[in-house]
Structure formats: structure tokens, C-alpha cells
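Chemist: Sharing a model that was predicted from the sequence below.
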Amino acid sequence: MTLIDSPRFNRLSGIVLAYYVLASVFALLLGIVQPATGIPVVIIQLTQFGPMLAVLVVLWLLPGSRGLVRQAGLQSSKAGIAQLGEAVLIVVAIFVVALAWYGLSGHMIDFTNPFDLAHPIWIIVIAQFIGAAGEEIGWRCFLQPALQTRMGVLLSSVVVGLLWGVWHVGVFAEGWLYASSFILFAVCLSVILGELLRGKRLKLPTATTFHALINLAMLLWFKEEGGDAYAMATMAVATLIAAVCALIVHSVRTGRGTRKSNNTFPELR
């Protein structure tokens, strides 16, 4: 019996499909409701809570998924300072590369002073972290570890990134260059997060911090939300470079660990 024919694989496929459909439906409904709430999208987009709601419904409707979640390691734990610091440094590196390219290519950097925004920056920051957590409960705390019970980290990250990118269905209205750049951007971010979270039980604090900082930096430095394909392509290439670097670092660390284990002498008894 092949992996695809196995009952466990079919169960996982059903859980993933149910989650993705529900996350999309909830996002659509929340997007329709948002104008009536009066909450500006620059503060928070209610669609970000679609993945979180989808996880709750899947756990309720499909009791079998609870064991899968426990196996995947959804249980919360405290974030390590070093891991959070690494996430922040990667975000800084991505934007240094993107802004450097803008400067070298002669494109004007359209920086927005955070105190010139229509709403207080502290409210936006808090809301961005809350919204990022709403998404990451679904993508990195549920879907990613669930897929990792049947796939490797890299393949799981790519699959999650593709699904995550397409889930932002509005990007397709901006043309093929913008949409393809955004999907590459999402896949690369997913690969970076997959490496950051590899082998670790904490997921939500690091994933939320990384996601929120990316959103905030793009809000202040780029106008890609207005359909600027060049800005989106620049961010995609910068995150691609960061993702490749993250994979190289993992490869080097793995190689060192293997050599260390091979060179260990037995204890004297």
C-alpha cells in the first residue's frame, strides 16, 4: 500500500482540505463584514482571523484532527529570546536588501513617517500583532506541523506558502506580475519560518513577530498594497535571497552536527 493510499494520508488530506476551505470562507465573510464595523483596514484586516476560526471549527467538526494536532506539536510554549531575535534580524536583512536595491536602481524610496499615519502608530502595531497571530494560528501552528507528519520541513513550507499566497485572492486583481511576485514572496516567507521553527515546539510567538514586522515594514517603506508590481517583485527577490540563506545555514548546521557525532569518542568506563 502506497503512502497516498494509506488511511492516515487520506485523513490528513481531508483535514487540510477542510481547513483551507473554511479559512477561505471565513476570510471572505469577514471581508464583507469589515466595512460595517468601521474598522479601517490599515489598522487590521478582519480576514486575518479566517485561519484561526477555521482551526477551531476543524477541531470541533473533525475530532480525529485533535490527535494529529497533539502529534504535530500545536501545544504552546514560551518563546526563546534568541529565536525571536533571529526572526527580527531576518526581517531587518530582508528590508536592507530591498531598500539597497531600490537605491541602486534609482527608484524613489517612499517612506511614510509612522506619526503621519491617519491612526496612532501604537494602535496599528498592536493590531498588526493580533492580526498576524490570527493568521499564524492556522498556517504555522496548525497546517505546517500537520503536513510535517507526512512531509519534510522544506516541502511542507513550500506547500503552506503556496496555499497561503493563493489564499490572498485579491492579489490576482493586480495583474500576473504582481500576483506571481506575491506568491513567490509568500512561499519564501514560509520557507524562512519553516527553518526558524524547525524542531522547536514554540511556534506562535516567533511566527507572529516575524509576520507582524514584515507587515509593518511594508506599510512604512513600500506601497505594494496599491498594486506596485515593482515593489512586490523587489520584496519577493529579497525574501528569496533570505530563504536561500536560511536553507544554507540549516545545511551547514546539520553538517556540523553530523561530523560532531561521527567524531565523538566513547566514554571511558
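Modeler: Structure received. Numbering: from 1, shown residues only.

Chemist: going forward, measure contacts and count neighbours with C-alpha atoms only.
Modeler: OK.

Chemist: doesn't A231 make contact with L177?
Modeler: No: L177 sits out of contact with A231 when judged by CA atoms under 8 Å, with a separation of 10.9 Å.

Chemist: Could you give me the buried positions within the top helix by length along the chain?
Modeler: When the chain is parsed with DSSP state H, its longest helix is helix 229-262. For helix 229-262, burial by neighbour count (16 or more other CA atoms under 10 Å) applies to 229-240, 242-243, 246-247.

Chemist: okay, pairing it with this:
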Amino acid sequence: MKKFSGRVLVFILLVFTVTLVFGGLQEILSLNYSFVMLPQLAPVLAFLLLSLIFRDISFTLNFKADPWNIYKMVLAFILPFLILFKVYLIGNMMDFPMIITKHRLSALWPVLPGMILGAVGEEIGWRGFLQPYFEKKFSVLLSGIFTGIFWGLWHAQLYANGVAFMLSFLLFTVSSSVVVTWMLRGTSYNILVASLFHLSLNLGFFFFFEGSLNHIGIMLTNGIVWTIPALIIGFSANKQTFYNDVIKAES
């Protein structure tokens, strides 16, 4: 257990360290955050560094495109966007500042490559390494929750919005982590499924949260709405595979 905990701790420290370095590099190079966010590459680079430090850690990229995986990819791309659209509708009903301006679609194309790169870079670290590694010691459900906590805490730039905002954001990251964990079952941790899920989140935030991402009411609503499918999954999932089994990473 000490060996396991140590490697998780080293990975998290590497993620935060690389994030700080890449954040500084982004400022030095004057790179526009709208087009590319270098810190989003921190999880994958942290894993690569970890694999150099601990040579027995391995990673196999899974890009299977059989019918089952394609179905999961489509679902992973559609569902998060629909859930965030529901948040948008609720936000409008509550008179939150949520407005889709007519220029959003034209503004998407220049930033889309950066969104894709960031989604893949994050998910190789979070759901490609950390989630399966947690499952060596914990149940699938707990592993998804733990991954969601670290994923949320990593967004240090949001700390300035206060404790209530961060708790709301963590409610979202933990709940959405449970949802993507459920989607990944039976896919051998297909990185495309996780990346498309993450990309869909980015697109949803881009279209529905324009200029209001730091609004506490919107983030709390977002967290609550995401809790609903997470709870449904938690109560309906196969108890043997989702709650009880401590499994090896799927191969």
C-alpha cells in the first residue's frame, strides 16, 4: 500500500509541477489561452515522467474502433453536451447570466484544435493512468470518485472564486468522473471514449457558459445536475463490477 500511495503522490506532484512550469511557459511565449492551454498537457507529461522514474509502470493506448467502442464514443460525445444544455436551460429559468451569442460557432474553429489536444492530454493522465491505477486497490466507483477529486483540485486557477465555488466545481468533477467511469466499462479504457467525453464537456462550457464560468449559482446548478446521472449509475450499476471488485486495469 505504501508503494501504491507513493506513486499516486508522485504523479499528483508531477502534475502540479508541470502545470506550473507550463503555465509560466505559456506566459513567457505569450500564447493565447483561447487557442492552446499548455497546462492541459500536464497530466500526460506527468505520467510519462512517472514511467521514467518507476520503470515497471506501463501504459497501453487503446484506440479500438469495434462497434461497441464506437457506440461508447458516440454516447460519450453526445451525453455531456446534452447535460450541459440542460444546465443552460435551468440557468435561464433562474435568470442566471447564460447567453449563447451568435458568434460562438464562428469563434469555435480557431480554438477547436487546442480543445482536442487538451482533452486527449488530460485523459491519458486521468482516465488512462490514474483511474486504472486506483482500481488496483479500490472499487471502480471509489476509483472514479478519487480521480474526480484530483481532477477538480488540479484546476487551481478556480480557487480564487472561493470555497463555495470550488465545492460546487468538485461536485461536478466527481459526478462527471463517475459518469465517464461507467462509460469506460467494457472498453478496455479506450482513450478515445474518455477524450470525446472531455471534449464534449469543453464544447458545452464553450457554448453555454460564455462569460459566466465563474458564477457560483451556475456552477452549483451544474454540479447538482451532474449528480443526478451519477446517482442513477450508482444505484443501478452492477454491484459486483462497480462496487465490490478490486480489479486490475483492463487490457
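Modeler: Looks like it arrived, so ask away. Remember, predicted model here, so these are calculated numbers, not experimental data.

Chemist: just to revisit the earlier point, tell me the two of the buried residues of helix 229-262 of structure 1 that are most distant?
Modeler: Distance extremes for the buried residues of helix 229-262 of structure 1: the farthest pair is A229 and L247 at 26.7 Å, using CA to CA.

Chemist: before we move on, which element is L30 of structure 1 in?
Modeler: Using DSSP states H and E, L30 of structure 1 falls within helix 7-37.

Chemist: List the buried residues for that helix?
Modeler: So, applying 16+ other CA under 10 Å, buried residues of helix 7-37 of structure 1: 9, 12, 15-16, 18-20, 22-27, 30-31, 34.

Chemist: for stretch 111-123 of structure 2, same thing?
Modeler: In stretch 111-123 of structure 2, counting by 16+ other CA under 10 Å, buried: 112, 114-123.

Chemist: Spatially central residue for structure 2, please.
Modeler: Closest residue to the average C-alpha location of structure 2: H198 at 5.5 Å, with CA atoms, centre = their mean.

Chemist: how much space between that residue and L117 of structure 2?
Modeler: Distance from H198 of structure 2 to L117 of structure 2, counting by CA to CA, to the nearest Å: 11 Å.

Chemist: F146 of structure 2 too?
Modeler: 24 Å.

Chemist: which residues touch the aligned residue in structure 1 for L199 of structure 2?
Modeler: Alignment note (TM-score structural alignment): L199 of structure 2 maps to A212 of structure 1. Taking CA atoms under 8 Å, 6 or more residues apart in numbering as the contact definition, A212 of structure 1 lies against 125, 128-129, 131-132.

Chemist: try 6 Å
Modeler: Going by CA atoms under 6 Å, 6 or more residues apart in numbering, A212 of structure 1 touches 128-129, 132.

Chemist: Where in structure 2 does stretch 46-54 of structure 1 fall?
Modeler: By TM-score structural alignment, stretch 46-54 of structure 1 lines up with residues 38-46 in structure 2.

Chemist: do stretch 146-161 of structure 1 as well
Modeler: Under TM-score structural alignment, the match for stretch 146-161 of structure 1 is residues 133-148.

Chemist: could you pull out the helices for structure 2?
Modeler: 2-28, 42-53, 67-93, 104-125, 131-134, 140-153, 163-184, 191-208, 216-236, 239.

Chemist: and these as JSON lines, adding distance to F35 of structure 2?
Modeler: Below are these laid out as JSON lines (distance: least, CA to CA, whole Å):
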{"stretch": "helix 2-28", "distance to F35 of structure 2": "11"}
{"stretch": "helix 42-53", "distance to F35 of structure 2": "17"}
{"stretch": "helix 67-93", "distance to F35 of structure 2": "21"}
{"stretch": "helix 104-125", "distance to F35 of structure 2": "5"}
{"stretch": "helix 131-134", "distance to F35 of structure 2": "28"}
{"stretch": "helix 140-153", "distance to F35 of structure 2": "22"}
{"stretch": "helix 163-184", "distance to F35 of structure 2": "23"}
{"stretch": "helix 191-208", "distance to F35 of structure 2": "12"}
{"stretch": "helix 216-236", "distance to F35 of structure 2": "24"}
{"stretch": "helix 239", "distance to F35 of structure 2": "42"}
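
Chemist: Tell me which of those helices sits nearest to S34 of structure 2.
Modeler: Of these, the one closest to S34 of structure 2 (CA to CA) turns out to be helix 104-125, at 6.0 Å.

Chemist: ok so, going back, by contact count, what packs against the longest helix of structure 1?
Modeler: helix 81-104, helix 176-196 (3 or more CA pairs under 6 Å, 6 or more residues apart in numbering; DSSP states H and E).

Chemist: CSV please, covering these and showing mean neighbour count.
Modeler: Below are those laid out as CSV (neighbours: other CA atoms under 10 Å):
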stretch, mean neighbour count
helix 81-104, 16
helix 176-196, 23
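
Chemist: Rebuild those as CSV, extending it with distance to D116 of structure 1.
Modeler: Shown next, in CSV, are these (distance: least, CA to CA, whole Å):
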stretch, distance to D116 of structure 1
helix 81-104, 21
helix 176-196, 27
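
Chemist: For G257 of structure 1, which of these is the nearest?
Modeler: That would be helix 176-196 among these, by CA to CA, at 16.0 Å.

Chemist: mean distance, the closest one to its aligned residues in structure 2?
Modeler: On superposition with structure 2, the mean distance recorded for helix 176-196 of structure 1 (mean CA distance after the TM-score superposition for structure 1) is 1.0 Å.

Chemist: before we move on, the earlier item: for the helices and strands packed on helix 229-262 of structure 1, which one sits closest to V58 of structure 1?
Modeler: Nearest of those (CA to CA): helix 176-196, 22.1 Å.

Chemist: residue range for that closest one in structure 2?
Modeler: Taking TM-score structural alignment, helix 176-196 of structure 1 hits residues 163-183 over in structure 2.

Chemist: give me every residue that touches the residue mapped onto A98 of structure 1 from structure 2.
Modeler: In structure 2, the residue paired with A98 of structure 1 is V87, using TM-score structural alignment. With contact set as CA under 6 Å, 6+ apart, V87 of structure 2 has these partners: N222.

Chemist: Need the contacts of A212 of structure 1 in CSV (columns: distance to G255 of structure 1).
Modeler: Converted to CSV, the contacts of A212 of structure 1 look like this (distance: CA to CA, whole Å):
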residue, distance to G255 of structure 1
Q128, 38
F129, 35
A132, 34
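
Chemist: What is the nearest of those to F142 of structure 1?
Modeler: A132 (14.2 Å).

Chemist: Go ahead and confirm the closest one touches A207.
Modeler: No: assessed by CA atoms under 6 Å, A132 of structure 1 is found out of contact with A207, at 8.2 Å.
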